[in-house]
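Asker: the following block contains a protein sequence and its predicted model.
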Amino acid sequence: MSQPIRSRPARGSATRVRTGSRTLAACIRFAEIVSQCDEQIPACSSCLRNNTVCLVEDPVTKRHQPRNYLELLEQRVLTLERQLHETNSILTNTCTPLDVPPLTADQSVTDSNRPTETDADSHADDLASMVGTLSLNAAGAEPSYLGPSSTFAFTRFLKLSMRQAIGPLSPNVSEQDPDRYNALAPDPCLLPDYQTARQLSNAYFENVHAQYPFLHEQTFREWEAALADPSEAAAAWNLGFLPLYFLNMVYAVGATLLPNMGYAAEQLYASAMLYIDDIISHDNLESIQAVLCCAVYSIRSTKGISHWKLAGQALRQCINLGYHRDHKRFKSGVSPFQQEMRKRVFWSAYVMECAAAVMLGRPLGLHFEEIDVEVKRHCFHVCRAAVNVEKYPLDIEESQLVPDGVIGSARSSTDTPTMMTYAIHGFKVRILLGRIQTALYSDCTIISTEERQKRIQKLSLELDKWWAECPQPRAPPRGGALSFYRTPDFYEINRNYAILMLYRTQMTDTKTPAPDEVFLKCMQAAQNTCHSCRRQFLGKKTAYTWGAVHELFLAGLTYVYCLWTSAAARAASRQDQASSVCTDCTMVLVILAERCKDAAPYRDIFEVLASRTMTMLADLQQGKAVETVAISHGQRYCPEELPQWMEGITHTGYASGVDRLLSELIDECPASEATQYEPLSWNT
């Protein structure tokens, strides 16, 4: 049979790009010693002996990928095709098509005449209005309007926010802001290979889950085990979206902690968004867990949706389902396992929202006094007696919490601390910070200084009690701590932060000057915070968050404020001590600004304030007269960029806690307008 004549491609036409040789190559671990790599599939013998991931480098893309990458792709494509085919069959048999009028010739859209972004948004709004009146029940039921608080609206909010944060923009933006134009939306990606997946999930459960234990690790590990044999994944997951969503989200958060594993967190996050619609369409425990996963991702990522919004949404869903109330009072017949998971989910959402509200200076979504999630605990299987305890989750080992119930009894005060011991103690300090925010900053009815002082004394005693009950520092995970929560300084940092919140109103009270003891106490707390941040961040793998920026900047600002306004503080601090504190704070802020450009104004302003403070101390030592403010407009040392720096701090939404201090240190510093701005998503 004759071969067909192949025409020569026209000049300038697209041609296939040669992707290079696909022959086997030595893995990257033994690239220089080829003899030690026997090029076996799926992993060479040397990598198997060393228990490491066997990766090879693609000759064209330079991307590191498993040696059996193509085989994994083929298996997963078959799995996805089978899932898609069966899902379509189910939809065809169960769904009734909507009566949508066909498009006319004038309404059709071709590739050469696509709508603009404005038109697309308009059509999306129209579509949202139409879908918002769809029936929630069986055919024939009255249409129900899905308002802003509905699951549909939240789904749209999630995806629209993600598009605004990392999505492509219209062509007319490219000339104005090329950086944003180049930030293309990431494509979804396949799940990591099993060995990489284990490293990412271990990073999550050792560093994040220990602080916010709203997932059940045993269930997750069962889903993850299916990755070891992708061909059996569909049967193992029972064709559900739930495992795929949580696997992708946990790996996305893990990728923010381990950015050099070869998987982009944004791509894994985009993959998870493919499955979120089906999950949050149900008003249940899993939908709240899904929202909390998004909140945790926003905490760890510089891109994403506002952490305050997500945590607030999760908390409102908990309230809607009654998770903040004692289930026994309402005769709720939930299993012990579900009861415990509800408490973990509720408290994770509560402290997450509480921490964000405190930093933003906003009211809490739910006051602590309105919570009676449970006033008694029961020990199942081993002991049946009920004992009076607090309203937090059970202090048990993770292995004791199984779908069949709770095995054994809760930990006593003399037993070795568990993961939940540290988590519950972290809950308590975040709750205390929220109460300080409500009692001293949000309550506009406080008029007398005596009433404010009584509240400060009461909250200070509670802080001392919490500090006295701190468990012994927890050993860091193997390989080092990846989150500040797992460092030995976590509790001390929170204690110092609470001290600054307690007494900041007294320091800045112009009508009733604070006593010297207040300035000395705040200066010591600020100094300890700066030293702790340098010790745990500099040269360590600890991930940086907006919480670190906020707490460190507040500490540094408080320290220089005390030196400028209190003679007792200046007398108690040597010049070399002040230099050490300012240097530590500056160094960490410099590193934070290198990671996120929005942290640069904090770095720039503190560098100027620290320099002026050291000059002031030197002038005082030489007997020279000094000015009453650190920076004043018109002075030679006043930076021209100061207004832009102040605007940058205000734009982040975190200026509410430091605006009074800045206005005292910087002459003619405008008051904060933080409530006019949308806070950045990179939160605590």
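Answerer: Okay, I see it. Model, not experiment: these values are computed from the prediction.
Asker: from here on, contacts and neighbour counts on C-alpha atoms
Answerer: Fine.
Asker: surely Arg377 forms part of a helix?
Answerer: No - Arg377: not assigned to a helix; according to DSSP: H, G, I helix; E, B strand; the rest coil it is strand.
Asker: residues near it, how many?
Answerer: By other C-alpha atoms under 10 Å, 19 other residues sit near Arg377.
Asker: strands of this structure, start to end?
Answerer: Listed in chain order, the strands of the chain (DSSP state E) span residues 55-57, 64-66, 376-378, 386-388, 401-402, 405-406.
Asker: looking at the ones you listed, which is nearest to Asp604?
Answerer: strand 64-66 (37.8 Å; C-alpha to C-alpha).
Asker: between the strands of the chain, which gets nearest to Gly262?
Answerer: strand 64-66 (6.4 Å).
Asker: can you give me the buried ones in that closest one?
Answerer: Using 16 or more other C-alpha atoms under 10 Å as the test for burial, strand 64-66 gives 64-66.
Asker: mind giving me CSV with the residues you listed and columns for distance to Ser579?
Answerer: Formatted as CSV, the buried residues of strand 64-66 follow (distance: C-alpha to C-alpha, whole Å):
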residue, distance to Ser579
His64, 45
Gln65, 48
Pro66, 50
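Asker: next up, a structure to set beside the first:
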Amino acid sequence: MAHQIGLVSLPNGDDPRYIGPSSGHFFTQLVCTVSAHTKTANPMRLGVNNATLQRDSALTERLLRDIQTPLPSSKETTQELTKTYFKTVHQHSPFLHEPTHMKLIEEMYTMHEPDPVVAFQVYMVLAIASVTLSRRDRIVLPSEGWYTMAISYFEKVPLESSTRGLQCLLLLYIWGMHSPSTKLNVWYLNYQCIAMVVDLGLQRDVTATLAISPIDQEMRTRIFWVVYSLDRSLCTMMGRPIGLRDEACDLRLPADVDDRDLARDSIKRRPEDEPPNHMTYGIHMFKLAKLNSEMKYILHSISRDTPAYAYPAIRCMNTWQRDMASRLDQWAADTPNRSTRDYAVKLCEVRYHVLKTLLLRPSPGIPQPSSDDLRGCYKSAISAVRLYHELYIENSLVFSWACYHSIMMSSVTAFFCIWTCPAVAQDTVLDELVSDLRAASNILSATGEHWPGAKRSRDILDELSHRTISWMMDRKNRDNGENQNVVPARNGDISWSDLNENTLTGLQPTGDTSAHLQTNELEALMQQYSRNWTPGLDLLPPSLDQVSDPNTGLWTGDMNTDMFLQDLFDGLAPMSF
């Protein structure tokens, strides 16, 4: 890691990129470091060079510029494809208005020279819908061709001071999260969207004093919340600072109104006795984004010294954590129509478990969670994997970078809990763990059809799975024998200094006791992490000066964490710059 925790050297840029604590970067380092000291695997299988993939990607980009696909000859086909977008992306990012968009399709088939905004939005929605549908049903659709056709109109789109222009940017953002081939810079797009939100005043409830129609007022509010939610989600996944702070916004939630009931001059709110619609779930996800925002502020702030002009500091982090866990649980309990188990409900459950793991795993705010916290963290990490697998089996999983990141980080977090918390290892049912790890591997294999890095991430996951299962089987055999060198289960807090040589020797798979992680190495990692991940701090003891060399050991070997981070971030849209 170039001796700087939090900076990842990627092959498509001169300078390293910052990846912060909430991204899961630390777990990759710690779990892979522990695992790399237990067994030597075949480095050729895990350390694939990215040069060939980069050349293939560059060729793909050149070809895409030459491929432009017109609309389907049938308007009905276009409308049917478009509905796929509104059944998936629109459920959690309702920044378009479905009836209005269907009218835009009508215009495209009647106008000789369509408006650039109309053409761009119609083609982009087609591209996003088709890439989702083609992966789900394994059919070939010209998604890249429609994307390149949309881009041909983009330079004529009036982006400045226009909600329509902001909608266009959001469509590019969504496309970048679903298509790695075009290498859109989603991180920069995110901040461009935030800049437009502020420029248009969408963060403030100023509509009462302006002559704005009900539909325009609601769309302004919806668009703000989509940008707000995407920013919180992306910043959490990449471990970077939030772009627009909560105290600068009014945070007025949109009305629970179906698109069909949102007209130019009136709003028909959903009666309580009617089933929930897409906005019901959208509003519910917006509420979760507020909790996500609070967690980012409190758990992952780089400076722990609260300035005098800020809000009062959290006096007891554990009390705040328990309160946040209670609010997350209440949010999950309030999910509309939980019993239906449909796509929107499962999407809410996945987001709940992903944030629950973020709350309970080690963070700069709580660097040493208790055994109970790690038990809950493990439970949510495995639950997220199982929910993704349910969606995959039901052919409802939408493959995106967020999905890929969540599955990989949930799996790595589960390993972390097993390897560092004896209580989790003792409670884990081996057969269930094998099934869950196989499910995660299968999803990553399917994801690898679209993101090459996912296949290498799957290889790393499979290697970690093999080592963990081997150790647990060995531990179980010893439990049935003399119970020697077995780590006892404890109910108290886990101190990293408690992971002594005997404990770490107990983490060895059968037949390999030649190498194990030294206690001071693990403590050095935890020391760096507890110091808020500040790049460049010289916290490693002298004995680690050599092993922290990228060419000699701690960060390399068959579990090359630099390669892992490259696969996870460089091969995907958000880090492609």
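Answerer: Thanks, I have the structure now. The shown structure was predicted, so the numbers you read here are calculated from the model rather than taken from an experiment.
Asker: what's the closest non-adjacent residue to the aligned partner of Phe537 of the first structure in the second structure?
Answerer: Under the alignment by TM-score structural alignment, Phe537 of the first structure pairs with Tyr392 in the second structure. Sequence neighbours aside, Ile443 is the residue nearest to Tyr392 of the second structure in space, at 7.2 Å (criterion: C-alpha to C-alpha, 6 or more residues apart in numbering).
Asker: dump the residue contacts of the corresponding residue of the first structure for that neighbour.
Answerer: Matched across to the first structure, Ile443 of the second structure falls on Val588, judged by TM-score structural alignment. Residues near Val588 of the first structure by C-alpha atoms under 8 Å, 6 or more residues apart in numbering: 533-534, 537-538.
Asker: sorry, back to before: the match of Phe537 of the first structure: neighbour count?
Answerer: 18.
Asker: burial of the closest residue to Gln437 of the first structure other than its chain neighbours, as a residue count?
Answerer: Ranked by C-alpha to C-alpha, 6+ apart and with sequence neighbours excluded, the top spatial neighbour of Gln437 of the first structure is Val358, at 6.2 Å. Per other C-alpha under 10 Å, the neighbour tally for Val358 of the first structure reads 23.
Asker: and Val358 of the first structure, what pairs with it in the second structure?
Answerer: Structural alignment (TM-score structural alignment) places Val358 of the first structure against Thr236 in the second structure.
Asker: what of Met646 of the first structure?
Answerer: Per TM-score structural alignment, Met646 of the first structure is aligned with Thr561.
Asker: okay, its match and Glu390 of the second structure: tell me how far apart.
Answerer: Thr561 of the second structure is 29 Å from Glu390 of the second structure, where distance means C-alpha to C-alpha, to the nearest Å.
Asker: the two: who's more crowded?
Answerer: Using other C-alpha under 10 Å, the more surrounded residue of Thr561 of the second structure and Glu390 is Thr561, with 25 against 15.
Asker: surely the more buried one meets Leu554?
Answerer: No - Thr561 of the second structure is beyond contact range of Leu554, at 9.7 Å (criterion: C-alpha atoms under 8 Å).
Asker: got the contact list for Tyr335 of the second structure?
Answerer: Let me fix one detail, which is that residue 335 of the second structure is Thr and not Tyr. Neighbouring residues of Thr335 of the second structure by C-alpha under 8 Å, 6+ apart: 281, 284, 345, 348.
Asker: most widely separated two among the residues you listed?
Answerer: Distances among the contacts of Thr335 of the second structure were taken as C-alpha to C-alpha; the most separated pair is His284 and Val345, at 10.3 Å.
Asker: what's in contact with stretch 240-256 of the second structure?
Answerer: The contact list for stretch 240-256 of the second structure (C-alpha under 8 Å, 6+ apart) reads 18-20, 22, 191, 194, 203-205, 218, 221-222, 225, 228, 231-232, 235, 269-270, 279-280, 283, 286, 293, 296.
Asker: can you flag the buried ones in those residues?
Answerer: Buried, going by 16+ other C-alpha under 10 Å: 18-20, 22, 191, 194, 203-204, 218, 221-222, 225, 228, 231-232, 235, 270, 279-280, 283, 286, 293, 296, out of the contacts of stretch 240-256 of the second structure.
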